[in-house]
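>>> show me the folded form of this:
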Amino acid sequence: MSARRLAIRQPEEFKISAKATKEIKKWIEKYPEGRQRSALIPALWIVQKDADGWLPEKALRAVGDMLGMAYIRVYEVATFYTMFNLEPVGTHFVQMCGTTPCWLRGSDELKAMLERKIGPQKTLSKDGKLSWLEVECLGACANAPMVQISNDDGDHYYEDLTAEGLEAVLDAFVAGETPKAGPQNGRHTSEPEGGAMALTTENLSKARRKLVKLPNAETKAAINYYEWDPKERRATKGGWVDPASKASRDPKKRPANHGKDLSAGLVEQSHFAGRPKRASKPVAEKPQVIYKDGPTDGAPDDLKKIKGIGPKFEAELNAKGIYYYRQIGAWKVADIKVIEEDAMARFPGRIKRDEWVKQGKTLAKAAAKPAATKASTKKAKS
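Reported below is the predicted structural model:
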């Protein structure tokens, strides 16, 4: 993005008009207290219109004072968005689109004409009524080449231009006239040049449904009524009544007429119906997490072998009914949360950090191996 700076020559004084101030206050009121800066962009646009199409430095400061913003924040926005002009512009400011679609359709000829008639970009014509600037896409590619001309009457698009056509438009503005905006080659909006190529059948309009008058509406008001479309149904207290047939158009108040029911006798089937159910696997018995009546399942394990558990923690865990490695190895997230909130409130996250669950599983597995080996040896001897 090119650097944009304030104009070298600035007016000595600037004051926002009463009309512009009133309009800006309307925008400020749209936002809650403390969020007035949200109205910055519309405020700058209003002030630009009030300052003959550009933003002097004093105008930026005035907007900052109204919105309670630092001046540098206002400058940042004004210099970023190219819709804000930082130098004086003509009474009729021409923005010429020079991007690909317009270029392919002859924007170079428009540019040459503007340079000849007005001068280089960002310069005023001798009478101060015209200035121009090449800009990026203005969004009317179907009507290329085109320009936007901004003045006191607004911001209007002039499309389907030739160099001669644009010059005629500018001459009309200078003479105090207001040429009609839009396409300048006779076509309507963005219809195809040379006439319509589709939907040209003469009797096509006969297929449309009859206009139906709305109840309690003005004489001129009418709609296209589509009986099958609930979005198009305008319901009233007594239901919709067709003035011609005097019959209710409320679906609840008229008999259904959808033809013969072809679904009679059919049985709804699922493609899963014929498949046999799979036998569910037996759920493995989970280790007991808490022993309320003490270590009833043999001698308790030495929990101090788990890294992070000292004598104090071991005593607290025993008091909560935890005596064995397999209990700790079977902890889930919910169990850890309960333990940490109760016995380890001062050490949150320690169980996960020291991997108590993993250590518990490993120690429980190691403790189970000697017992299994001893039982197999005894069986072999016998």
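>>> going by C-alpha atoms from here, please, whenever you check contacts or count neighbours.
Will do.
>>> surely residue 36 is in contact with residue 63?
No - Residue 36 is not in contact with residue 63 according to C-alpha atoms under 8 Å; the separation is 11.1 Å.
>>> here is a second sequence; please produce its structure as well for comparison:
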Amino acid sequence: MAECRCRRADQQKDQTVHTGQTDHTVYTGQTGQTDRTKRETEKDRRLAALLEKYREERGALIPLLQGVQEIYGYLPGPAMERIARTLRLPAAQVYGVATFYAQFHFAPRGRHVIRVCLGTACHVRGGARIFEALRRQLGVEDGGTTADLRYTLESVACIGACGLAPVIMIDDDTHGRLTPESLPGILARYE
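Coordinates of the predicted model:
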């Protein structure tokens, strides 16, 4: 299981997420660091523009959360605190709204999100075997992300493609009539 030993944002350094194989730098909201990449600087600029667009518009909380997640791929704590300051809302309210909705994520996610249907039709046709095969192959639990940030694995109640059961979605692509043996070939397309 991955372990996270993170520095607090007020320690003026980016957090490092230790996953046992690869370390990943995570946004902390601090600026002026010499090792910041151009990509992170661009994300900071996009965040600043987004916050300016909705400055003090209390009704803009959800669009701001969506925008931050679009920029970073998840909701970094320091970015949520900046949202609270921008909208003049208590941080607890921002966190409360963000944690209410399943669409928001609080840790870095994989470049590819794999959703495994465990609905009735998929369950009857071996959806649990598909999920277990993916879990073993990727080495993560439900909701987990691989150490290389390539894949995030999630179980879902229904994808809506029952005629193709068992079904998975990788990003926006639906793959049906699966067997555990068919999974390595499908995953290879997303490397």
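>>> and the TM-score between them?
After superposition, the two chains reach a TM-score (TM-score structural alignment, normalised by the length of the second structure) of 0.65; 156 aligned residues with a C-alpha RMSD of 3.0 Å.
>>> the more surrounded of residue 36 and residue 63 of the first structure?
Between residue 36 of the first structure and residue 63, counted using other C-alpha atoms under 10 Å, residue 63 has the larger neighbour count: 23 against 18.
>>> go ahead and confirm the more buried one touches residue 46.
No - if you go by C-alpha under 8 Å, residue 63 of the first structure and residue 46 don't touch, sitting 10.1 Å apart.
>>> what lines up with residue 362 of the first structure in the second structure?
Across the two structures, residue 362 of the first structure finds no equivalent in the second structure, going by TM-score structural alignment.
>>> which helices and strands sit right next to the host helix or strand of residue 362 of the first structure?
Assigned by DSSP states H and E, residue 362 of the first structure falls within helix 356-381. When contacts are defined as 3 or more C-alpha pairs under 8 Å, 6 or more residues apart in numbering; DSSP states H and E, helix 356-381 of the first structure packs onto helix 325-329.
>>> can you check which part of the second structure the very next helix or strand once past the helix it packs on sits on?
Next helix or strand after helix 325-329 of the first structure toward the C-terminus (DSSP H and E): helix 333-342. Counting by TM-score structural alignment, helix 333-342 of the first structure lines up with no residues of the second structure.
>>> mind listing what's buried in helix 333-342 of the first structure?
Neighbour-count burial for helix 333-342 of the first structure flags 336, 337, 339, 340 (criterion: 16 or more other C-alpha atoms under 10 Å).
>>> now the angle from that helix to helix 356-381?
Here helix 333-342 of the first structure points in a direction 120 degrees away from that of helix 356-381 (axes from the mean of the first three to the mean of the last three C-alpha atoms, to 10 degrees).
>>> mean deviation of stretch 165-173 of the first structure from the second structure?
Following the fit onto the second structure, the mean deviation recorded for stretch 165-173 of the first structure is 2.4 Å by mean C-alpha distance after the TM-score superposition for the first structure.
>>> any buried residues in that stretch, and which?
Here stretch 165-173 of the first structure shows 165, 166, 167, 169, 170, 173 as buried, counting by 16+ other C-alpha under 10 Å.
>>> okay, strands next: where are they in the second structure?
Ranges of strands within the second structure are 15-18, 23-26, 112-117, 151-156, 168-170, 173-175, based on DSSP state E.
>>> nearest to residue 41 of the second structure, of those?
strand 23-26 (12.8 Å; C-alpha to C-alpha).
>>> leaving out the residues flanking it, which one is nearest to the counterpart of residue 133 of the second structure in the first structure?
Matched by TM-score structural alignment, residue 133 of the second structure corresponds to residue 113 in the first structure. Ranked by C-alpha to C-alpha, 6 or more residues apart in numbering and with sequence neighbours excluded, the top spatial neighbour of residue 113 of the first structure is residue 163, at 6.1 Å.
>>> residue 23 of the second structure reaches residue 14, doesn't it?
No - using C-alpha under 8 Å, residue 23 of the second structure is not in contact with residue 14; the gap is 11.7 Å.
>>> the more surrounded of the two?
Higher neighbour count among residue 23 of the second structure and residue 14: residue 14, with 22 against 14, using other C-alpha under 10 Å.
>>> show me what contacts the more buried one?
Going by C-alpha atoms under 8 Å, 6 or more residues apart in numbering, residue 14 of the second structure touches 7, 25, 26, 27, 28, 29, 30.
>>> could you report the separation of residue 104 of the first structure from residue 337 of the first structure?
68 Å (C-alpha to C-alpha, to the nearest Å).
>>> state the distance from the equivalent of residue 45 of the first structure over in the second structure to residue 108 of the second structure.
The alignment partner of residue 45 of the first structure in the second structure, by TM-score structural alignment, is residue 66. Taking C-alpha to C-alpha as the measure, residue 66 of the second structure falls 15 Å from residue 108 of the second structure.
>>> who's more crowded, these two?
The neighbour comparison of residue 66 of the second structure against residue 108 (other C-alpha under 10 Å) goes to residue 108, with 21 against 17.
>>> so that one makes contact with residue 73?
Yes - assessed by C-alpha under 8 Å, residue 108 of the second structure is found in contact with residue 73 at 6.4 Å.
>>> residue 361 of the first structure contacts residue 329, doesn't it?
Yes - in this structure residue 361 of the first structure lies within contact range of residue 329 using C-alpha under 8 Å: 4.4 Å.
>>> between those two, which has more neighbouring residues?
residue 329 (21 against 18).
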